[in-house]
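> Any chance you could fold what I've pasted below:
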Amino acid sequence: MIRVLIADDHPVVRQGLRTFLGVQEDIEVVGEATDGTDAVTLAESLEPDVVLLDLNMPGVDGQAALGELRARGVGARVLVLTSMSERALVPPAVRASAAGYLYKDVDPDALVRAIRAVNDGHVLFAPEAADAMLPPAAGGGAGRDPGLAALTEREREVLVQIALGRSNREIARALVVSEKTIKTHVSNILMKLGLADRTQAALHAVRNGLVEG
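Predicted coordinates for the structure are as follows:
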């Protein structure tokens, strides 16, 4: 079972999520938080697998709660679920290790798939949120980035592994090569795609359909 904590200050939203998620055979809602402070406290005590976190909450908001969860070493994967569409809110959430970023108009079935994907170690962002983390040249166009064609088959494999949240050591183990070789592949991927870091690489892979949600 995937243990889920819902953190949202609107009772109707919490009830709707609890009702819908409650009928899923592999998901259990273990608690509800009404603000950021509550979210951190319950995440520590209940040890959920996934926290559905709204950003706009009274007192300690979701952004501050996300940072506090990471500061305290809480292991739950955090999936931001918010109605706030400001692009500037996305990068801080990603830097605080949010595993996903979706908006509340998401299709319910897509939300369930997102919870499962995030629980499995994937990163999953709404296209608009992914675009907010990418340089204009990488995120500005529709469809797949033609720059992906410059990657070798092995570099594409490494890019997918990065998008799945794997470390260099884990990727090296999976592909049966040295960690030094993986570091070289990562550097080449970032250079060829014009990206700054692994987070942008992961988002780029998601945005261009290399990893399914």
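> drop to CA atoms for contacts and neighbour counts, all remaining ones
Will do.
> Would you indicate which residues of the helix of greatest length in the chain are buried?
Taking DSSP state H as the criterion, the chain has its longest helix at helix 179-193. The neighbour-count check on helix 179-193 (16 or more other C-alpha atoms under 10 Å) flags 179, 182, 183, 185, 186, 189, 190, 193 as buried.
> Over to stretch 65-76?
Across stretch 65-76, burial judged by 16+ other C-alpha under 10 Å covers 65, 66, 67, 68, 69, 70, 74, 76.
> May I have the distance across that stretch, first residue to last?
This stretch, stretch 65-76, spans 13 Å end to end (C-alpha to C-alpha, to the nearest Å).
> Residues contacting that stretch, please?
36-37, 39-40, 43-44, 47-51, 78, 93, 96-98 (C-alpha atoms under 8 Å, 6 or more residues apart in numbering).
> Could you also give me the structure for this second sequence? I'd like to compare it with the first:
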Amino acid sequence: MTTTIIADDHEIVRRGIRGILEGEKLCTVVAEAADGLSAAQLVEKHKPDVLILDLNMPRLHGIEVLRQARASSPATRVIVLSMHNDEPYVIESLRAGASAYILKGSESQEIVHALKEVLSGRRYLSATLSEWAINALVAKPADDADPLQSLTQRERMVVQLAAEGHTNAEIAEKLFISPRTAETHRTNLLRKLGLQTQTDLVRFAIRKGLIQP
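You can find the predicted model right below:
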């Protein structure tokens, strides 16, 4: 049986998705996550066949969860379930390795259809998204100069938490590191990104879709 992890910060959404999947007897839900960091850790632990992932997740943005999931469990296929229908989110998700992108306003059976498609090795997009346009844009090489690519996995986690306004002590607690280490990560990532102030960091995070404006 196909194994699945559901990651969404709303319990009612997770329950609804679980009900749909188990009702169709398509897969077994092995775990649920209410935040991004837990989602990434659960994928690394269970290495499920499928991860159903929301983008707006606390503690770690869905795009970063997606990148980490693809790195720790390459065989896991990721279905993004999001309220965002604008191209930057879709493009970034597909470039990060998502197999499908479904809008939360879709019919419930679309999740079932998307699951069947990705398990067959195909990409799936909600009908309201322009597939030909997305494919054309995804085919374009990503910007090699993207400064995010210069950061380590831990530094990318710190970027989001710092941009959300967390102190070094709070970041340390969330990531199970020392405050001194959190401070070092913050200093290094600011240097790598060419940023000077907290305002610069927040603007960068918004521009990259890591946090909401």
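> Helices - which of the contacts of stretch 65-76 of the first structure land there?
Residues of the contacts of stretch 65-76 of the first structure located in helices (DSSP H): 36, 37, 39, 40, 43, 44, 93.
> which of those sit farthest apart?
Of all pairs drawn from those, the widest gap by C-alpha to C-alpha lies between 44 and 93 and measures 19.2 Å.
> so residue 6 of the first structure, which of the three states?
Here residue 6 of the first structure is recorded as strand under DSSP: H, G, I helix; E, B strand; the rest coil.
> from memory it sits against residue 31, does it?
Yes - Residue 6 of the first structure lies in contact with residue 31 (C-alpha atoms under 8 Å); the separation is 6.4 Å.
> And the strands in the first structure?
For the first structure, the strands defined by DSSP state E occupy 2-7, 27-33, 50-53, 77-82, 100-103, 124-125.
> Tell me how many other residues crowd the counterpart of residue 21 of the first structure in the second structure.
In the second structure, the residue paired with residue 21 of the first structure is residue 21, using TM-score structural alignment. Using other C-alpha atoms under 10 Å, residue 21 of the second structure has 19 neighbouring residues.
> quick revisit: residue 6 and residue 31 of the first structure - which one has more neighbours?
residue 6 (27 against 18).
> quick check: longest helix of the second structure.
When the second structure is parsed with DSSP H, its longest helix is helix 179-193.
> Nearest residue to the middle of the second structure?
Nearest to the geometric centre of the second structure sits residue 62, at 2.1 Å (C-alpha atoms, centre = their mean).
> That one: what's it in contact with?
Counting by C-alpha under 8 Å, 6+ apart, residue 62 of the second structure has contacts 36, 53, 54, 55, 56.
> Surely the first one is in contact with residue 58?
Right, residue 36 of the second structure. Yes - counting by C-alpha under 8 Å, residue 58 is a contact partner of residue 36 of the second structure at 6.0 Å.
> still on that earlier bit, nearest to residue 159 of the second structure among the contacts of residue 62 of the second structure?
Nearest to residue 159 of the second structure among the contacts of residue 62 of the second structure: residue 36, at 13.8 Å, using C-alpha to C-alpha.
> ok so, going back, could you pull up the contacting residues of the closest residue to the match of residue 21 of the first structure other than its chain neighbours?
Spatially, and ignoring its direct neighbours in sequence, residue 21 of the second structure is nearest to residue 27 (6.3 Å; C-alpha to C-alpha, 6 or more residues apart in numbering). Counting by C-alpha under 8 Å, 6+ apart, residue 27 of the second structure touches 1, 2, 3, 4, 21.
> coming back round to it: so can I have JSON lines of the ones in helices among the contacts of stretch 65-76 of the first structure showing neighbour count and distance to residue 173 of the first structure?
Converted to JSON lines, these look like this (neighbours: other C-alpha atoms under 10 Å; distance: C-alpha to C-alpha, whole Å):
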{"residue": "36", "neighbour count": "28", "distance to residue 173 of the first structure": "38"}
{"residue": "37", "neighbour count": "21", "distance to residue 173 of the first structure": "39"}
{"residue": "39", "neighbour count": "27", "distance to residue 173 of the first structure": "36"}
{"residue": "40", "neighbour count": "24", "distance to residue 173 of the first structure": "34"}
{"residue": "43", "neighbour count": "26", "distance to residue 173 of the first structure": "32"}
{"residue": "44", "neighbour count": "16", "distance to residue 173 of the first structure": "32"}
{"residue": "93", "neighbour count": "22", "distance to residue 173 of the first structure": "29"}
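> Make JSON lines out of the residues you listed and add distance to residue 130 of the first structure.
Below are these laid out as JSON lines (distance: C-alpha to C-alpha, whole Å):
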{"residue": "36", "distance to residue 130 of the first structure": "24"}
{"residue": "37", "distance to residue 130 of the first structure": "27"}
{"residue": "39", "distance to residue 130 of the first structure": "25"}
{"residue": "40", "distance to residue 130 of the first structure": "26"}
{"residue": "43", "distance to residue 130 of the first structure": "26"}
{"residue": "44", "distance to residue 130 of the first structure": "29"}
{"residue": "93", "distance to residue 130 of the first structure": "12"}
